[in-house]
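A.B. asks: Predicted coordinates and the sequence they were generated for:
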Amino acid sequence: MHQTLRAGAAALALAATALLPTTGAQAAPDRPADCPALTTADGWHGDNKARLERLIADHCRKKTPRGDKPLAIFDWDNTVIKNDVGDATFFWLLRHDRVRPPRNGDWTTTSRHLTPDAATALRNACPTGTRTLPTATDTRCADELLAVYATGATTAGATAFAGHDHRRMDPQYAWLAQLLHGWTPGQVRSFATAARAENLAAPQGATQRVGSSRVTGWIRHYDQQRDLLRALEDAGFAVWIVSASPEPVVDVWAEGIGIPASRAIGIRNTTEHGRLTSHLRGCGTVADGEDRMITYIDGKRCWINQEILGVHGPAAERVQPAHRRQVLAAGDSDTDVSFLRDATGLRLVVNRNKNELMCRAYDDADGRWIVNPMFIEPKQRKPDPYPCATTGYTAADGTPAPVRRADGSVVPDQRDTVYGAP
């Protein structure tokens, strides 16, 4: 049965891609006179630019059957920019004493997924009774916070988080949002604005000291992605950013390239008296304050369905009808797999050697995946095949498993074929 379905899917994919350009040298597609083209040619692999232009031309100035604009959704970190705005903000918080200690020194109140070992390590490393933690000068406290956030382990190597659904929640990502407790959204935006200015001004490759470590200290926009976002907006698409960084941080960065905060989704905290709490807003079957789903893998699908498509309750966790879904999606990580798979036109993947994502992109079961090297400091070829047939997929309980297509068949191991020059 799987072979029959696979053959049918291959035939459909062949028919669907027959109308698409097949080489980078092919002329740009015909388009309405007022339909924008991509102006940045360098950095696009093969026929990716032509295929994106064809998609824009096919949907330019058109409405969906429901009368809506065609939808394009982008991840942010390492998709639209090089490096990570959540990291940049966290490093800024530590360098400027902007993390508030938990009440009564109980670190488990900052995350229901924090392990007892991690809570003990943080309590022992960081002072209590202060308005904010002195992480600019207290190296021990800064190091413990950095280790738990960046590695998911304490400085002694103990596991820091447990008990979460690995398809809906990354507690490390969530913890940054939860550590913003006590600040107003406006204050967090000011922190993100300062971190943004520093990282854009720093030279490429710059580092900064946090605690006793040196960490990344620069960010750059990808010119190619800014050009694509501009063309989509000019062609009448509704362009959204969906990220697993805190929403006030995502808002600042999206607005920096002309996308309003109303079309940016990140991790959302609950609030009390106008200030952020350590609890998170829910989606689908997850209620506010349960802290079990963020904009991560299947959680991204839920938040897109809820906030963009207006689907609530259990239905928000399910794939929506094709005519309602995004035409274009772009991402760089396994975090983005579900909402990329939901895209009906093209799925643009920036290659960062992430197993499940690259397995699906290279398998290209329906002919709609396009892969591009990172536009700045692209990764070289991954020497070994992606382990698609064995461990490329991470199940909800965290165990590795084979990557499977929609029909249940296993994706064979895939070789890395789109990468940067050595």
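C.D. replies: Received it, and whenever you're ready, just let me know what you need.
A.B. asks: C-alpha only now, for contacts and for neighbours.
C.D. replies: Fine.
A.B. asks: wait, isn't D416 in contact with Q380?
C.D. replies: No - contact criterion C-alpha atoms under 8 Å: D416 and Q380 do not qualify, at 9.3 Å.
A.B. asks: residue furthest from the geometric center of the chain?
C.D. replies: G129 (35.6 Å; C-alpha atoms, centre = their mean).
A.B. asks: Please report how far it lies from G105.
C.D. replies: 8 Å (C-alpha to C-alpha, to the nearest Å).
A.B. asks: Likewise for K49?
C.D. replies: In this view, K49 and G105 are 53 Å apart by C-alpha to C-alpha.
A.B. asks: got it, and G236?
C.D. replies: In terms of C-alpha to C-alpha, G236 sits 51 Å off from G105.
A.B. asks: now swap in A15 and tell me
C.D. replies: Distance from A15 to G105, by C-alpha to C-alpha: 61 Å.
A.B. asks: Of the two, which one has the most company?
C.D. replies: G105 (17 against 13; other C-alpha atoms under 10 Å).
A.B. asks: could you measure the more buried one against D143, distance?
C.D. replies: 17 Å.
A.B. asks: Show the residue spans covered by the strands in the stretch 251-400 of the chain.
C.D. replies: If DSSP state E, counting those that start in this stretch is used as the criterion, the strands of the stretch 251-400 of the chain fall at 264-267, 269-272, 275-280, 328-331, 346-351, 369-373, 393-394, 400-401.
A.B. asks: Tell me which residues are up against the third one.
C.D. replies: When you say that, I think you mean strand 275-280. 109-111, 177-185, 267-271, 288-291 (C-alpha atoms under 8 Å, 6 or more residues apart in numbering).
A.B. asks: And here is the other one:
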Amino acid sequence: MNDKLRASAAAAALALAATGLLPAAAAEAGPAACPTLKTSDGWYGGNKARIDALIADHCHDEDGRKPLAVFDWDNTVVKNDVGDATFYWLLRNDRIRPPRAGDWSTTSRHLTPEAATALGEACPTGVRTLPTATDTDCADELLAVYGSGTTTGGKTAFTGYDHRRMEPQYAWLAQLLHGWTTRQVESFAAAARAENLAAPQGATQQVGTSRVTGWVRYYEQQRDLIGALQRAGFDVRIVSASPEPVVDVWAKGVGVDPSHTLGIRNTTDHGRLTSHLKGCGTVRDGEDTMITYIDGKRCWINQEVLGVRGPAAERVQPAARRQVFAAGDSDTDITFLRDATGLRLVLNRNKNELMCRAYDNGDGRWIVNPMFIEPKKPKPTPYPCATTGYTATDGTLQPVRRADGSVVPDQRDTVFQPTPSF
């Protein structure tokens, strides 16, 4: 609600009080105060004040449309990755089903023949679920393909995809959930969530022959922010490149209902997830070529939140329809952040394209904050914006360009937590 609307509402309240229809105390109080952030720790510079001002500008808007706020999830609302946490739990608890006839190429259209062969040699066939809790060869191969995009032998695991629409490693986790129901996947995610929240900060766990991250934490600052936005009348959404049933489980912890989350969606067959994915825009269900990743996040927001269908879902929508606020931490988030019309909150994880655009800050709407837990040290060299900061659709590295085509110059890292002095 802007100042003019507030003044008008207050005047109307005073007029009612004069007639005796409204208590004088209520008239003096005027409209309900807009919420502000309760947590100050962890916010850099004037970031908290700018967010409070944005909330005040849109608080209880009376135009009949809730202002939209969109958050990435992993390393934006929580520290660490809930998709990773779930994958590690699946491996430790023998919950991955082998593909039919042992043909690993059926798990992803982007899996290379070398990766399919390596998985076939490492993992048994003719079993209901893979014995990855004890079979370290199979666990190690799955972990390598998912985590590094290569086989344990160093061969490329995925190829032939649009790098602005698809990250096949992320998609593969959703595809490996084939054969389970959504409710079963939610139970797996809930078990992984309980373990990772209970584990001490910095904990690791054994998966195959590797030690991997074993803990996750909610950022209290983001829980506070999401709550303030909701109380102010914002429509708060989560868009993540983790499987949607996994995000649904975690998002409840910050008061976001599953109906307000977007993640990688599988197609289903007789109530069970398949290795194929739902489509968006020009991509049909089962084509498996777009997920909630970079430009795909824009498409899914437009399609599922704004109701835009077909090719138009892949395009920038009019400003009046787009999100007012957006928050992210990675190049994965760059497109939906750029679409935000009010503020764009960036948690600094030293990601090239994201930090190039945030520090360039051409319209003054980008705000950068160190991570709230274990913030990164300052990047010692400038971000290579003018040469290799942008990943093109074919995977080549190119200069980061502004909307007018001009090249963003290299940017220094300037927002980070200072080293404590003793």
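C.D. replies: Cool, the structure landed. Everything numeric here is computed off the predicted structure, so don't read it as measured data.
A.B. asks: After superposition, what is the TM-score?
C.D. replies: The TM-score (TM-score structural alignment, normalised by the length of the first structure) is 0.92; 390 aligned residues with a C-alpha RMSD of 0.9 Å.
A.B. asks: picking up where we left off before, to which secondary structure element is the alignment partner in the second structure of the residue farthest from the centre of the first structure assigned?
C.D. replies: Mapped onto the second structure by TM-score structural alignment, G129 of the first structure lines up with G126. When secondary structure is defined by DSSP states H and E, G126 of the second structure falls outside every helix and strand.
A.B. asks: residue contacts, G126 of the second structure?
C.D. replies: Contacts of G126 of the second structure by C-alpha under 8 Å, 6+ apart are A101, G102.
A.B. asks: list the contacts for the corresponding residue of the first structure for V82 of the second structure?
C.D. replies: Correspondence of V82 of the second structure to the first structure, assessed by TM-score structural alignment: V85. V85 of the first structure is in contact with D77, R196, I219, S245, V249, V250, counting by C-alpha under 8 Å, 6+ apart.
A.B. asks: how about those residues, which pair is most distant?
C.D. replies: Greatest spacing in the contacts of V85 of the first structure, by C-alpha to C-alpha: I219 and S245 (14.9 Å).
A.B. asks: Could I get the full set of helices for the first structure?
C.D. replies: Remark: helices assigned in the first structure by DSSP state H are 2-17, 48-59, 85-95, 116-125, 139-151, 171-178, 185-201, 223-234, 247-255, 298-307, 337-342, 355-363.
A.B. asks: among the ones you listed, which is nearest S213 of the first structure?
C.D. replies: helix 139-151 (7.6 Å).
A.B. asks: count of residues packed around V349 of the first structure?
C.D. replies: 25.
A.B. asks: which non-adjacent residue is nearest it?
C.D. replies: V371 (4.8 Å; C-alpha to C-alpha, 6 or more residues apart in numbering).
A.B. asks: Likewise for M374 of the first structure?
C.D. replies: For M374 of the first structure, the spatially nearest residue (C-alpha to C-alpha, 6+ apart) is V350, at 5.6 Å.
A.B. asks: So what does Y293 of the second structure match up with in the first structure?
C.D. replies: By TM-score structural alignment, Y293 of the second structure lines up with Y296.
A.B. asks: so who does that match touch?
C.D. replies: R167, R168, M169, D170, A244, T335, D336.
A.B. asks: Among those, which lie within strands?
C.D. replies: The strands, defined by DSSP state E, take in A244 from the contacts of Y296 of the first structure.
A.B. asks: hmm, which of the contacts of Y296 of the first structure are common to the second structure?
C.D. replies: Comparing these with the second structure on both residues aligned by TM-score structural alignment, their matches' C-alpha atoms under 8 Å, the contacts found in both are R167, R168, M169, D170, A244, T335, D336.
A.B. asks: Tell me the one of those residues nearest P400 of the first structure?
C.D. replies: Comparing those against P400 of the first structure with C-alpha to C-alpha places R167 closest, at 12.0 Å.
A.B. asks: circling back to that earlier point, out of the contacts of Y296 of the first structure, which one sits closest to R123 of the first structure?
C.D. replies: Once C-alpha to C-alpha is applied, the member of the contacts of Y296 of the first structure that ends up nearest R123 of the first structure is D170, at 22.2 Å.
A.B. asks: which position in the second structure aligns with that closest one?
C.D. replies: Under the alignment (TM-score structural alignment), D170 of the first structure pairs with E167 of the second structure.
A.B. asks: How much space separates its match from T129 of the second structure?
C.D. replies: As judged by C-alpha to C-alpha, E167 of the second structure and T129 of the second structure stand 25 Å apart.
A.B. asks: Over to A15 of the second structure?
C.D. replies: 71 Å.
A.B. asks: Over to G120 of the second structure?
C.D. replies: Separation of G120 of the second structure from T129 of the second structure (C-alpha to C-alpha) stands at 14 Å.
A.B. asks: Show me which of those two is the more surrounded one.
C.D. replies: Using other C-alpha under 10 Å, the more surrounded residue of G120 of the second structure and T129 is G120, with 20 against 15.
A.B. asks: and the gap between that one and C356 of the second structure?
C.D. replies: 41 Å.
A.B. asks: go on, A386 of the second structure?
C.D. replies: Between A386 of the second structure and C356 of the second structure the computed distance is 9 Å (C-alpha to C-alpha).
A.B. asks: So between the two, which is more surrounded?
C.D. replies: C356 (26 against 18).
A.B. asks: Aligned to the more buried one, what sits in the first structure?
C.D. replies: Aligned counterpart of C356 of the second structure in the first structure: C359 (TM-score structural alignment).
A.B. asks: got it, and G342 of the second structure?
C.D. replies: So, by TM-score structural alignment, G342 of the second structure is matched to G345.
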